[in-house]
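[1] Pasting the sequence and the predicted model now:
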Amino acid sequence: MTSIAEKYRHVCQQIEQAATQAHRSPDEVLLLAVSKTRSSAEVLALHQLGQRDFGENYLQEALDKIDALNDQAIVWHFIGPIQSNKTRPIAERFAWVHSVDREKIARRLSEQRPADAAPLNICLQVNISEEESKSGCLPSELPALIDAVKALPGIRLRGLMAIPAATDDPAEQRAALHAMQQLFQAAKTQVPDLDTLSMGMSGDMEEAVAQGATIVRIGTALFGPRNYANN
């Protein structure tokens, strides 16, 4: 069985190679380890190998891990759908939120971020493939959403996030990721200091890096198949 150290090393190598092939510095791409359904012990093992940033989808599971590992220098990212009645613990306990898809959520995070905390880094989630089952604003709605949230106190708009539709067609995969890269460039005309494009998972990380991703969200390639028994 491949150890977590070997998987981690392989993923880091994949990112480095993809960045080099895209004529980018590997330092421009952050590996976000998606630890949903994984145990605190698994998170700690990966953290001890040097991984700093971890992404969680399920709030209560995430809070349990944050409490269990509160003595570790981990940067926690919330990447799952956000219910409006669950924004306070997200605003209080996380450094990043990738899944802001409407003004109401952004305003609640802004109001509930503790005054003595650094601004909460947020990404606006775009439903780039326009799937009915997916969260995210439509591409056509993005400019208005940016205008509504860009100056809110307590949060800092960093960029965009997307989960393109799953496909085995490389051309479709590339097209969706390229469309996100174009949206990101357009968004920078509204907010010039945007610096984050969160896209790419275990199955499409290389193409995502080629299309400008600055954060790739990797779970399966690091931890193996999801373990829902822990959820």
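    Now that the structure is in, tell me what you want to look at.
[2] When you work out contacts or count neighbours from here on, use the C-alpha atoms and nothing else.
    Will do.
[3] Tell me if residue 60 really is in a strand.
    No: Residue 60 is assigned helix when assessed by DSSP: H, G, I helix; E, B strand; the rest coil, not a strand.
[4] what's the burial count for it?
    Residue 60 has 13 neighbours, counted by other C-alpha atoms under 10 Å.
[5] same question, residue 136
    By the criterion of other C-alpha under 10 Å, residue 136 has 25 neighbours.
[6] and it, what is it in contact with?
    Residue 136 makes contact with 99-102, 124-127, 162, according to C-alpha atoms under 8 Å, 6 or more residues apart in numbering.
[7] So which of these sit within helices?
    Assignment to helices by DSSP state H places none of the contacts of residue 136 there.
[8] taking these as a set, which two sit the farthest apart in space?
    Greatest spatial distance among the contacts of residue 136 (C-alpha to C-alpha): 102 and 162, at 14.2 Å.
[9] Which one's more surrounded, these two?
    It is residue 162, of residue 102 and residue 162, that has more neighbours when counted by other C-alpha under 10 Å, with 25 against 20.
[10] what residues are up against the more buried one?
    Applying C-alpha under 8 Å, 6+ apart, the residues near residue 162 are 125-128, 136, 180, 198-199.
[11] What is the burial count for the closest residue to residue 187 other than its chain neighbours?
    Once flanking residues are discounted, residue 187 sits nearest to residue 143: 7.1 Å by C-alpha to C-alpha, 6 or more residues apart in numbering. Neighbour count for residue 143, taken as other C-alpha under 10 Å: 14.
[12] May I ask which helix or strand encompasses residue 143?
    helix 142-149 (DSSP states H and E).
[13] put this beside the first:
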Amino acid sequence: MHSLDKHSLIDNWQQVRQQVDEACAQAKGTATDSVTAVTLLAVSKTKPAEMIATLARQGQRHFGENYLQEAIEKMATLKDQPEGEEIVWHYIGSIQRNKTRDIAEHFDWVQTLERDIIAKRLNDQRPDNMSPLNVLIQLNIDDEDSKSGCLSEQLPDLIAAIKGYERLQLRGLMIIPAKADNDSFARTKQLFEAVKNTHPELSGWDTLSMGMSADMADAVTNGSTMVRVGTAIFGARA
């Protein structure tokens, strides 16, 4: 198993789980509203299927992949293993138009939706025998030129468009904040709540994907319901 042996991998995963639980407990102590349980998304890009299987056997359910072809190969490898059936796959990479069919056919969640043209393609290409594709809008909360994502002022139009797509289930927002900006999480939470209040008809609006290995505790304190952790679980990428 490259880069980490099985025991180190499980130890790392258990430590991250504990850190997430501690952050939740701390947030409960300071929050006025109830803190939702936080989902741990294990970011498994560039890591072998065998490592995913090891964690799935421990009870890890949600895995995030950035590279489409690599992810599809892992899915094929794992689908005949009992734990493979339990895995929930999240696409967290950038989406080109020529990738939408494979994404729509293979994934349970897409976290990086930023344009209506892509939303329409994912909707049209989602197979009828599959449940609607869970989608998060990637928000460029700090308006950075180097980052993907929908700008805050574009959010209402994109939500209105996605609401019309029957094969998509809009679940919330995802951000990758600027390193230097400490209130990105809080501002995203405010936007998330504003959408919830403006659109009571969005029954699935329940997910705020914020926080990675370095800043997950801060994200959870600010209302994150899903943290995306790669390095702290799997070790550094090759």
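    Okay, I see it. Note that the structure is predicted; figures quoted are calculated from it, not measured.
[14] So which elements touch the helix holding residue 143 of structure 1?
    Helices and strands touching helix 142-149 of structure 1, by 3 or more C-alpha pairs under 8 Å, 6 or more residues apart in numbering; DSSP states H and E, are helix 103-112.
[15] Name the residues that touch the helix it packs on?
    82, 84, 87-88, 90-92, 100, 120, 145, 148-149, 152-155.
[16] Spatially, which two of those residues are the most separated?
    Maximum pairwise distance in the contacts of helix 103-112 of structure 1, criterion C-alpha to C-alpha, is 22.7 Å, between 92 and 145.
[17] ok, residue 137 of structure 2 touching residue 173?
    Yes: applying C-alpha atoms under 8 Å, one finds residue 137 of structure 2 in contact with residue 173, separated by 4.9 Å.
[18] Residues that sit against both of these two, list them.
    With C-alpha under 8 Å, 6+ apart, residue 137 of structure 2 and residue 173 have common neighbours residue 111.
[19] Could you check the longest helix seen in structure 2 and say which residues are buried?
    What stands out as the longest helix in structure 2, according to DSSP H, is helix 6-30. Within helix 6-30 of structure 2, the residues that count as buried by 16 or more other C-alpha atoms under 10 Å are 9-10, 12-13, 16-17, 20-21, 23-25, 27-28.
[20] thinking again about what came up before, for the residue nearest to residue 187 of structure 1, what is the corresponding residue in structure 2?
    Structural alignment (TM-score structural alignment) places residue 143 of structure 1 against residue 156 in structure 2.
[21] Pull up the gap between the aligned residue in structure 2 for residue 35 of structure 1 and residue 4 of structure 2, please.
    Alignment note: residue 35 of structure 1 maps to residue 44 in structure 2; criterion TM-score structural alignment. From residue 44 of structure 2 across to residue 4 of structure 2, the span is 13 Å (C-alpha to C-alpha, to the nearest Å).
[22] Between these two, which has more neighbouring residues?
    residue 44 (23 against 15).
[23] Quick check, the more buried one in contact with residue 234.
    Yes: using C-alpha under 8 Å, residue 44 of structure 2 is in contact with residue 234, at 7.4 Å.
[24] Could I get the full set of helices for structure 1?
    Going by DSSP H, structure 1 shows helices at 4-21, 40-47, 59-68, 87-93, 103-112, 142-149, 170-187, 205-210, 220-223.
[25] Residue 132 of structure 1: which of those helices is closest?
    Smallest distance to residue 132 of structure 1 across those (C-alpha to C-alpha): 16.0 Å, for helix 170-187.
[26] quick one, that closest one and helix 142-149 angle?
    40 degrees (axes from the mean of the first three to the mean of the last three C-alpha atoms, to 10 degrees).
[27] Other residues contacting helix 170-187 of structure 1?
    128-129, 139, 143, 146, 159-160, 162, 164, 166-167, 194, 197, 199, 204, 207-208, 211-213.
[28] next one: stretch 12-30 of structure 1
    So stretch 12-30 of structure 1 is in contact with 31, 205-207, 209-210, 213-216, going by C-alpha under 8 Å, 6+ apart.
[29] Now do the contacts for the residue in structure 2 that residue 69 of structure 1 lines up against.
    Using TM-score structural alignment as the criterion, residue 69 of structure 1 maps onto residue 78 of structure 2. By C-alpha under 8 Å, 6+ apart, residue 78 of structure 2 lies in contact with 49, 53, 84.
[30] Pretty sure the second one sits against residue 84.
    Yes: in terms of C-alpha under 8 Å, residue 53 of structure 2 counts as a neighbour of residue 84; the distance is 7.2 Å.
[31] and residue 111 of structure 1, how many neighbours does it have?
    17.
[32] what does residue 34 of structure 1 give?
    25.
[33] so what corresponds to residue 189 of structure 2 in structure 1?
    Aligned partner of residue 189 of structure 2 by TM-score structural alignment: residue 181.
[34] and if you look at residue 236 of structure 2?
    In structure 1, residue 236 of structure 2 lands on residue 225 (TM-score structural alignment).
[35] OK, contacts around the residue nearest to residue 220 of structure 1 when sequence neighbours are not counted?
    Distances taken as C-alpha to C-alpha, 6+ apart put residue 202 closest to residue 220 of structure 1, at 6.3 Å, once the chain neighbours are dropped. The contact partners of residue 202 of structure 1, taken as C-alpha under 8 Å, 6+ apart, are 217-221.
[36] which position in structure 2 aligns with residue 202 of structure 1?
    Residue 202 of structure 1 maps onto residue 213 in structure 2, by TM-score structural alignment.
[37] Kindly confirm whether my reading is correct that residue 214 of structure 1 touches residue 205.
    No: between residue 214 of structure 1 and residue 205 there is no contact under C-alpha under 8 Å: 10.7 Å.
[38] what do those two both touch?
    residue 199.
[39] What lines up with residue 123 of structure 2 in structure 1?
    Correspondence of residue 123 of structure 2 to structure 1, assessed by TM-score structural alignment: residue 110.
[40] Same check on residue 175 of structure 2?
    Per TM-score structural alignment, residue 175 of structure 2 is aligned with residue 162.
[41] any idea how far the nearest residue in space to residue 207 of structure 2 that is not next to it in sequence is from residue 4 of structure 2?
    In space, and not counting its chain neighbours, residue 207 of structure 2 is closest to residue 172: 4.8 Å by C-alpha to C-alpha, 6+ apart. Per C-alpha to C-alpha, residue 172 of structure 2 is found 33 Å from residue 4 of structure 2.
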